[in-house]
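# Fold the following.
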Amino acid sequence: MATGERRDPYRSFNFIMEIDGIPLGAFSEVSGLTSEGDSVDYREGTDRKNHVRKLVGLRKSANISLKRGYTQDKSLWQWYGNIVNGVPDRRNVTIVLLNEAREPVLRWHAENAWPNKIEGPSFKASGSEVAMESVELIHEGLTIDV
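A predicted model of the protein is given here:
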């Protein structure tokens, strides 16, 4: 990096989503890119100190929520329909953050994801908002590529 060159943070509105490597854009909001773990208390009978050790326990990831303006694309509803009908349809989902030149800079991968909840738009006769749909994805692990 040249001296004096700016390092502006990336903008949160500049992202795309891919399902099994296929770009599926037009989402206005993504949340839940969270991973955490539990600690396990452990103590051996031969420990001299009277306290427990903290060991690394199981990892868990939050559900990913996606929101987008309602369009004629019914792929999310079809995917949800597969799950409802007992079809084991798990897919890998990638959220890609883009820089100002629309080039990928970070990727979050959610493995073996499936839609647990889907929500159609709310209607209001006096409103002028865009009709929004949302979907909640459950997955088996979140990783990041930098």
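
# When you work out contacts or count neighbours from here on, use the C-alpha atoms and nothing else.
Noted.

# element containing Ser134?
Counting by DSSP states H and E, the element that carries Ser134 is strand 132-138.

# can you give me how far that strand is from the chain middle?
10 Å (CA atoms, centre = their mean, to the nearest Å).

# Not counting its own residues, what contacts the next helix or strand after it?
Scanning forward in sequence from strand 132-138 by DSSP H and E, the next helix or strand is strand 142-145. Outside strand 142-145, the residues that touch it by CA atoms under 8 Å, 6 or more residues apart in numbering are Leu33, Thr34, Ser35, Ser61, Leu106, Arg107, Trp108, His109, Ala110, Glu111.

# The structure of the following sequence is requested for comparison with the preceding one:
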Amino acid sequence: MSDDGSKQGNLWPMPKFRFEVDFGTQLTKISFQEVSGMDQEVQVIEYRHSNNVLFSTIRMPGIAKYGNVTMKRGIFVNNNKFWKWMDEMKMNTISRCTVLIKLLDEGGRVSMQWQLNNAWPTKIMGTDLKSDGNEVAVDTIEIAYEQLIITNGEF
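Down below sits the predicted model:
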């Protein structure tokens, strides 16, 4: 008899194909086909105590750095909200927002959430156009942010 996974409970890894991205009040919920680049890195600080008997440095955690998140979505008729958001950067008046990236379970409930604080667009790439292609037109937006908070469960 094969194992249907019912005895495993929550030990199975989550599939990554069901997710939603919420930009709050500015852009609301937008569907994406791909979200990548949610990473955090801590710089290493090396120093040597003046009275250290070892002839080596001590390594300590320093400032946290966050990579840019890249999101890809299909282009829809008369939907250029990202381009307008990018245009707001003129004269340093960019509106920052909180972006919520939610991984959903089979019931549509949030199982894991990445919160990007003080997010703003740093790069937008329009689709490539080919007369002999038949792919969907895709926009790509790259978002910089200042803090990443990861939470689990229903909100």
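
# Generate a ChimeraX selection restricted to the buried subset of the contacts of strand 142-145 of structure 1.
Selection of the buried residues among the contacts of strand 142-145 of structure 1 in ChimeraX, burial being defined by 16 or more other CA atoms under 10 Å:
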select :33,61,106,107,108,109,110,111
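
# Not counting residues beside it along the chain, what's closest to the residue mapped onto Glu142 of structure 2 from structure 1?
Structural correspondence for Glu142 of structure 2 with respect to structure 1 (TM-score structural alignment): Glu136. Excluding the flanking residues, the one nearest Glu136 of structure 1 by CA to CA, 6 or more residues apart in numbering is Ser65, at 4.5 Å.

# again, but for Glu133 of structure 1
Closest to Glu133 of structure 1 by CA to CA, 6+ apart is Gly120, at 4.7 Å.

# who touches the aligned partner of that neighbour in structure 2 in this structure?
Matched by TM-score structural alignment, Gly120 of structure 1 corresponds to Gly126 in structure 2. Residues near Gly126 of structure 2 by CA under 8 Å, 6+ apart: Val138, Asp139, Thr140.

# Neighbours of the first one, how many?
To tie it back to what came earlier, the one meant is Val138 of structure 2. Val138 of structure 2 sits with 17 neighbouring residues when counted by other CA atoms under 10 Å.

# which residues sit in contact with it?
Val138 of structure 2 makes contact with Lys72, Arg73, Gly74, Ile75, Gly126, Thr127 under the criterion CA under 8 Å, 6+ apart.

# quick check, nearest of the contacts of Gly126 of structure 2 to Met60 of structure 2?
Thr140 (36.5 Å; CA to CA).
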